[in-house]
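Colleague: Provided below for reference: sequence and predicted model.
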Amino acid sequence: MKRRVAITGIGAVTPLGNTAADTWQGLAQGRSGIGPLTTFDASTFAVRIAGQVRGFDEGEGEGEGAGEVGRDGRLSRAARFGVAAARQALRDAGGDRIDVDPYERGAAIAGTVGRPPLQELIDMSQRIISSDHRELYRQAPADVALRSQNAGAAAIADSADCRGPLISLSTACAGAAHAIGEAYRHIQEGDCALMLAGGFDALTTWMDVLGFSLLGALTDRFNDTPQQASRPFDARRSGFVVGEGAVMVVLEDYDRALARGARVHGELTGYSSTLNAYRITDSPPDGGGASAAMRGALTEAELAPDAIDYVVAHGTGTPGNDVSETAAIKDVFGRHAYDVPISSPKSMTGHLTSAAAGVNLLAALGAIRHGLIPPTLNLDRPDPQLDLDYVPLHARRHRVRAALVNAFAFGGTNACLVVRAAEART
């Protein structure tokens, strides 16, 4: 018999705040965290805005409990967000009161989809061109940690004294959902009693902004009014807004969590993953594999579509993605598609790529706890093609017992989670 899985801790560093509580408050208030880019000089760029983390204490993402590279201050900006969010999640779950053997603790982490800082690569190239190869050999060997996707995941696992399995994956915008789903599987099957899971990312470098701009994926129409830029499901949507941050959760064997007196935020009851096999950057207009992923998660959760009280949409604000996701919801939910509230946190945070599904899960847990659905900001001009209830502009009071969390990524990979109120099956 598969074990039940409880969510006992959550931590976040996002454009809406540097804690999970502050992030939820921002979502509930319909507050935008999007503003001018300050991570580089974007004055000559077509896109000059982002959902950027502000006021972050670098010490939260390094020092003791952040692994060897974290203690030495060698973690990337994105990984430091991840370590800080992980520490929050552990404190929320009970910290030192968590009595789980280290070898029964694991981690599943979606790392950044980024790369080494481009300026560093340019500097290396110039040294090679100038034939001053000696400069290359003067780099500290440990600096290789900065270029390793696994370094951040390992530091996060170390922060929780996880000596069981470590899964480090990169599936772009579905990354956090895959990480949380795979952690869920490990607990279900009895491989671990506790898993730390989530994602971190910081695609606010000039190379990432330039690359996504050239793809035509980012909106460039709201540089002077950045808080209006992210417009999922709106008729004036013209692309997503890049963001950064991290969200981590602690998952535990449900019965053991109750036995130790842990507070349970919610119960994960379903997870499914599919691939569109359509195009790298575009979603299929008919919903494609997203429909199958939603159905799979609902089937595992043993819930009919009309038992879902809230759909946390992937909702990027790109013209094609919003059409595809709407088609998939209609395909899976039938008539209930017109009754179930749907909203997109990306309208407030921008797109946190590998961490995006973590924000969506945070929104679902907040809605379950507070009976409040965050709005889709900037949806002031409905698109006739998109005729569902996307909770425009203002949060809404609504009882939520079960929520579906969507995550659909470049490359055509999809992942969906179902989370239920903690007492729903007890």
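Modeller: Received the coordinates, thanks. Just so it is clear, the model here is predicted, and its values are computed rather than measured.
Colleague: Only C-alpha atoms from now on, for both contacts and neighbour counts.
Modeller: Noted.
Colleague: Can you show me the helices along the stretch 151-300 of the chain?
Modeller: Applying DSSP state H, counting those that start in this stretch to the stretch 151-300 of the chain gives helices spanning 175-188, 206-215, 254-259, 289-301.
Colleague: okay, those helices in a markdown table with mean neighbour count next?
Modeller: Formatted as a markdown table, the helices of the stretch 151-300 of the chain follow (neighbours: other CA atoms under 10 Å):
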| stretch | mean neighbour count |
| --- | --- |
| helix 175-188 | 28 |
| helix 206-215 | 16 |
| helix 254-259 | 16 |
| helix 289-301 | 23 |
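Colleague: how about L303, secondary structure?
Modeller: Taking DSSP: H, G, I helix; E, B strand; the rest coil as the rule, one finds L303 in the coil state.
Colleague: err, P116, not the other one
Modeller: Following three-state DSSP, P116 is assigned to coil.
Colleague: ok, structure two:
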Amino acid sequence: MKRVVVTGMGILSSAGVGVEQFWNALLTAGRGIAEPVRKVEIPQVLKPGLARRMDRFSYMTLAAGKMALEDSGILAAEPDLNRVGTVFTTAYGALASNVEFARKLLTAGPNLTSPTVFASTVANACIGHTCMNLGLKGASTMLMGSSAVGYGFDVLRAGRADALLAGGIEEYHESVETSFRQKGFLEAGLEPGVVVCRPLDKNRQGVALREGAAVLVMETLEHAEARGANILGEVRGYGGGFSAISPERAVEPIDSKSFADAMLTALADAQITPEQIDAVVMAAGGSRGGDYAEAMALHDVFGERGRTIPVTTSKGLTGEAMGATASMGIATAILAVAHQTLPPTAGYAEADERLQLNVVAGTQLSGEYRYVLVNGFDIGGNIASLVLAAKEGQV
């Protein structure tokens, strides 16, 4: 099977827009961010007339995908666009378009409801806009959950494509936040500031809903090397799983076995042992039960090393971006192996003794990170674990 590498990224998040802003925000635990935002700023990547033909969800997807392609430099190499596709994930899809269409249908009736709005309500409309505007003609699909990068990994190593845009997209909608707040799933005890939740902290109270997009350019190693690409890191293994309780509902300690199984599957797929993992980018997003379950799974997988291996998470700044969250964590891990540095865990202030974890806090932690394990745990209970490796010769 073919080896798969990451050569570029496009990121829209409450922690920053673009790779540089995002990474600097993570390294400084949010210092320099003016204020946290629920709706991200989307760069103008199309002329206004073309942009008006799509809804915000599709425009976010296109913008992140275009940023990723530009970051990778792949289009300058004039690849066979029939062999370049997309794999995207989301939880709710084009939620604003769906709400608008439903309200219009109910209040004005079908004869006065625009068919163009209906065309935007399907989750994979974003793929059509992205592929048409960027000229991509390869294998493309839309998924739910945390599996975009893992699925893309499988497609590429099987030789079904030369390169893919892979990642997650989610747009914020106030109705979702209202329902989550009514059910008591959201962080409610923080003072105003750039930190939006307290992952792994003793006083964590819940998740914080945000939006965003994180899209990676993934290529086969031979394709990347043939064009002289700058390789950020390599995907070595993937494992998936499912928990009956998703992170926002995990108000009580939950079974950690699904987490452990996903991690062990990823390690087996990568053909490495737990002892070879140098750090973990956790899915932890501030829910009391979800963070606890993942921590217990780490101890199951790593044994005594579970107390000492450095762990971090980006969700103190990015929040729970649902279908985009796992891809943001993977982007964090790719940047960590590329820079050989783990960012601190924003929002973490007081250790939870029940977790018994070595949380990176306060400042970044430089070191030698050959293999990093990254977990995703999303709305609906889907779990994804990946093993990422530094490029050869870096460590």
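Modeller: Everything's here; your move. This structure is a prediction, so every number in the text was calculated from the model and none was measured.
Colleague: now the farthest one out in structure 2, which residue is it?
Modeller: The C-alpha centroid of structure 2 is most remote from N111, which lies 39.6 Å away (CA atoms, centre = their mean).
Colleague: mind putting the helices of the stretch 151-300 of structure 1 in CSV, distance to D72 of structure 1 included?
Modeller: Output for the helices of the stretch 151-300 of structure 1, formatted as CSV (distance: least, CA to CA, whole Å):
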stretch, distance to D72 of structure 1
helix 175-188, 26
helix 206-215, 26
helix 254-259, 34
helix 289-301, 41
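Colleague: Which of these sits closest to I122 of structure 1?
Modeller: helix 206-215 (11.8 Å; CA to CA).
Colleague: Give the aligned range of the closest one in structure 2.
Modeller: Across structure 2, the stretch matching helix 206-215 of structure 1 (TM-score structural alignment) is residues 174-183.
Colleague: hmm, who's touching the matching stretch?
Modeller: L186, L209 (CA atoms under 8 Å, 6 or more residues apart in numbering).
Colleague: check the fit of the longest helix belonging to structure 1 onto structure 2 and give the mean distance.
Modeller: Taking DSSP state H as the criterion, structure 1 has its longest helix at helix 77-93. Taken over the aligned residues, the distance from helix 77-93 of structure 1 to structure 2 averages 1.4 Å (mean CA distance after the TM-score superposition for structure 1).
Colleague: what's that helix aligned against in structure 2?
Modeller: The aligned range for helix 77-93 of structure 1 is 56-72, by TM-score structural alignment.
Colleague: same question, stretch 368-379 of structure 1
Modeller: Stretch 368-379 of structure 1 maps onto residues 337-348 of structure 2, going by TM-score structural alignment.
Colleague: who touches the matching stretch?
Modeller: With CA under 8 Å, 6+ apart as the criterion, stretch 337-348 of structure 2 contacts 26-30, 195-201, 232-233, 312-317, 335-336, 359-372, 388-391.
Colleague: what's the first-to-last distance across stretch 260-280 of structure 2?
Modeller: Stretch 260-280 of structure 2 has its terminal residues 13 Å apart, counting by CA to CA, to the nearest Å.
Colleague: how about L352 of structure 1, what's its match in structure 2?
Modeller: Match for L352 of structure 1 (TM-score structural alignment): A321.
Colleague: What of E189 of structure 1?
Modeller: E189 of structure 1 maps onto A158 in structure 2, by TM-score structural alignment.
Colleague: Pretty sure that match sits against R3.
Modeller: No. A158 of structure 2 lies out of contact with R3 (CA atoms under 8 Å); the separation is 9.4 Å.
Colleague: between those two, which one's more packed in?
Modeller: Using other CA atoms under 10 Å as the criterion, A158 of structure 2 and R3 rank with R3 on top: 17 against 13.
Colleague: Quick one: residues contacting that one.
Modeller: L156, R157, T220, L221, E222, E234, V235, R236.
Colleague: coming back round to it: so what would you say the end-to-end distance of the match of stretch 368-379 of structure 1 is?
Modeller: With CA to CA, one end of stretch 337-348 of structure 2 sits 22 Å from the other.
Colleague: What residues of stretch 213-227 of structure 1 count as buried?
Modeller: Of the residues in stretch 213-227 of structure 1, S213, A217, L218, T219, D220, R221, N223, P226, Q227 count as buried by neighbour count, 16 or more other CA atoms under 10 Å.
Colleague: typo on my end, stretch 259-278 of structure 1
Modeller: Buried residues in stretch 259-278 of structure 1, counted by 16+ other CA under 10 Å: 262-276.
Colleague: quick revisit: residues in contact with the residue mapped onto the residue farthest from the centre of structure 2 from structure 1?
Modeller: Alignment note: N111 of structure 2 maps to Y137 in structure 1; criterion TM-score structural alignment. If you count contacts by CA under 8 Å, 6+ apart, Y137 of structure 1 has none.
Colleague: didn't T269 of structure 1 look like it was pressed against V5?
Modeller: Yes. Between T269 of structure 1 and V5 there is a contact at 7.2 Å, judged by CA under 8 Å.
Colleague: For S14 of structure 2, see how far away the closest residue in space to S58 of structure 2 that isn't next to it in sequence is.
Modeller: With sequence-adjacent residues excluded and distances taken as CA to CA, 6 or more residues apart in numbering, S58 of structure 2 is closest to C126, at 4.1 Å. Using CA to CA, C126 of structure 2 is found at 21 Å from S14 of structure 2.
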